[in-house]
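A.B. asks: no sequence on this one, just coordinates:
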């Protein structure tokens, strides 16, 4: 499968429904207790693109995008309006938003990530599709300059510093990002009459592993 570095129209993804999915295997024991485990290290997101359609022009744009991706064949970028940046939704992106690790004086490349914490537990989500021009980064509480002090690969989420961060120096970053997805169907069924009556087509979209 190829991946197309193009974003699904953001005005169409706005209003869609979706979010993270986990897979948990539960085994009930004879004594009433349970054993729970998961084969997934990372969550996987699902969305319904049909709920963002508001006009027949939107339908036409969706069909054009669907055809250009050959249905499920090619992946693409998706803006999750509920979770698309390193900061809280009400705050601006800052280079201090997310810790990427600490320097050792040798390592220059770091992977963007976003942390989700609640109580004593936390989850680190790899960010592989940062939005070009939105990435801020710093080392040792000093903000650095994009294109001079560091470069970001928007297709992988790897940030490379011109000079390796000093040993023990905290490396941080802030960014906006997209979710790598594909259509989870090879068929879109639209009835003009039913659409005008408010019956929207279902267009499932599924996150892909890269």
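C.D. replies: Cool, the structure landed. Owing to the predicted nature of the structure, the values given are computational and were not obtained by experimental measurement.
A.B. asks: For the rest of this, base every contact and every neighbour count on C-alpha atoms.
C.D. replies: Fine.
A.B. asks: show me where this structure has helices.
C.D. replies: Along the chain, the segments classed as helices by DSSP state H run 10-13, 56-68, 192-196.
A.B. asks: who wins for proximity to residue 130 among these?
C.D. replies: helix 10-13 (15.0 Å; Cα to Cα).
A.B. asks: structure B:
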């Protein structure tokens, strides 16, 4: 599998439905107690797109995209319109184990006393990293790698925390190697492609 650093047509992804799916196992004891186990630390996101018959030009873009990624062969960027903005309030950075001075961009989700930290591997170019030291927020001159979501930060001190701002995408691939579309007819010969399924690729 190769990764195609291009964005799935955003005017089509706007109509998607989907979200995260956790990989959990569960069992029930003889007394009815439920026992669960998280098989993976992070969920995989899944999406379903029903391409509406808008214009033939829009369909041509979608069809060309399917051809160049080889169906389900290569992964690519997808904009989840429900969750694509990184702010100082919903982000953090985590140190990458085994790589000195290297940090991974992350998106955070907080509720009550719990927080879930999700690594972000496909930030949009132009994302900015800031350091919080002694309660003071300072924008740093270090640009995250848009292909990995990692950034090298020099001069780290104990107690330093980091946040970032910008936009991000989800790395996905088509679930099905085959496409099935229908010509709707009429003057414009608009083509309809329903049930496009995408699944996140773990990088």
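C.D. replies: Right, received. Where do you want to start? Because the structure is predicted, anything quoted here is derived from the model rather than measured.
A.B. asks: re earlier: ranking the helices of structure 1 by burial, who's on top?
C.D. replies: Sort these by mean neighbour count, taking mean count of other Cα atoms under 10 Å, and helix 10-13 sits at the top with a mean of 17.
A.B. asks: mean offset of that one relative to structure 2 (after superposition)
C.D. replies: Aligned to structure 2 and superposed, helix 10-13 of structure 1 gives a mean residue distance of 1.1 Å (mean Cα distance after the TM-score superposition for structure 1).
A.B. asks: In structure 1, which residue range corresponds to the longest strand anywhere in structure 2?
C.D. replies: Identified as the longest strand of structure 2 according to DSSP state E is strand 161-174. On structure 1, the counterpart of strand 161-174 of structure 2 by TM-score structural alignment is residues 170-183.
A.B. asks: What is the linear distance spanned by that stretch between its boundary residues?
C.D. replies: Distance between the two ends of stretch 170-183 of structure 1: 39 Å, counting by Cα to Cα, to the nearest Å.
A.B. asks: go on, stretch 123-134 of structure 1?
C.D. replies: By Cα to Cα, the extent of stretch 123-134 of structure 1 from end to end equals 23 Å.
A.B. asks: Would you check the span in structure 2 matched by it?
C.D. replies: Residues 116-127 of structure 2 are matched to stretch 123-134 of structure 1 when aligned by TM-score structural alignment.
A.B. asks: returning to that earlier point: so which other helices or strands are in contact with the longest strand of structure 2?
C.D. replies: If you count contacts as 3 or more Cα pairs under 8 Å, 6 or more residues apart in numbering; DSSP states H and E, strand 161-174 of structure 2 packs onto strand 75-78, strand 85-86, strand 91-95, strand 122-123, strand 128-133, strand 191-200.
A.B. asks: what does the fifth one contact?
C.D. replies: In this structure, residues lying in contact with strand 128-133 of structure 2 by Cα atoms under 8 Å, 6 or more residues apart in numbering are 137-144, 159-166.
A.B. asks: Check these and tell me the two furthest apart.
C.D. replies: Longest span within those, Cα to Cα: 159 and 166, 23.9 Å.
A.B. asks: Just the buried residues of the contacts of strand 128-133 of structure 2.
C.D. replies: Neighbour-count burial (16 or more other Cα atoms under 10 Å) is assigned, among those, to 143, 144, 161, 162, 163, 164, 165, 166.
A.B. asks: The first one matches what in structure 1?
C.D. replies: Counting by TM-score structural alignment, residue 143 of structure 2 lines up with residue 151 in structure 1.
A.B. asks: Quick one: residues contacting the closest residue to residue 153 of structure 2 other than its chain neighbours.
C.D. replies: For residue 153 of structure 2, ignoring the flanking residues on the chain, the nearest one in space by Cα to Cα, 6 or more residues apart in numbering is residue 101 at 5.4 Å. Contacts for residue 101 of structure 2 (Cα under 8 Å, 6+ apart) come out as 95, 152, 153, 154, 156.
A.B. asks: Is it possible to get TSV of the residues you listed that adds distance to residue 63 of structure 2 and neighbour count?
C.D. replies: Converted to TSV, these look like this (distance: Cα to Cα, whole Å; neighbours: other Cα atoms under 10 Å):
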residue	distance to residue 63 of structure 2	neighbour count
95	40	16
152	38	15
153	41	19
154	45	11
156	47	11
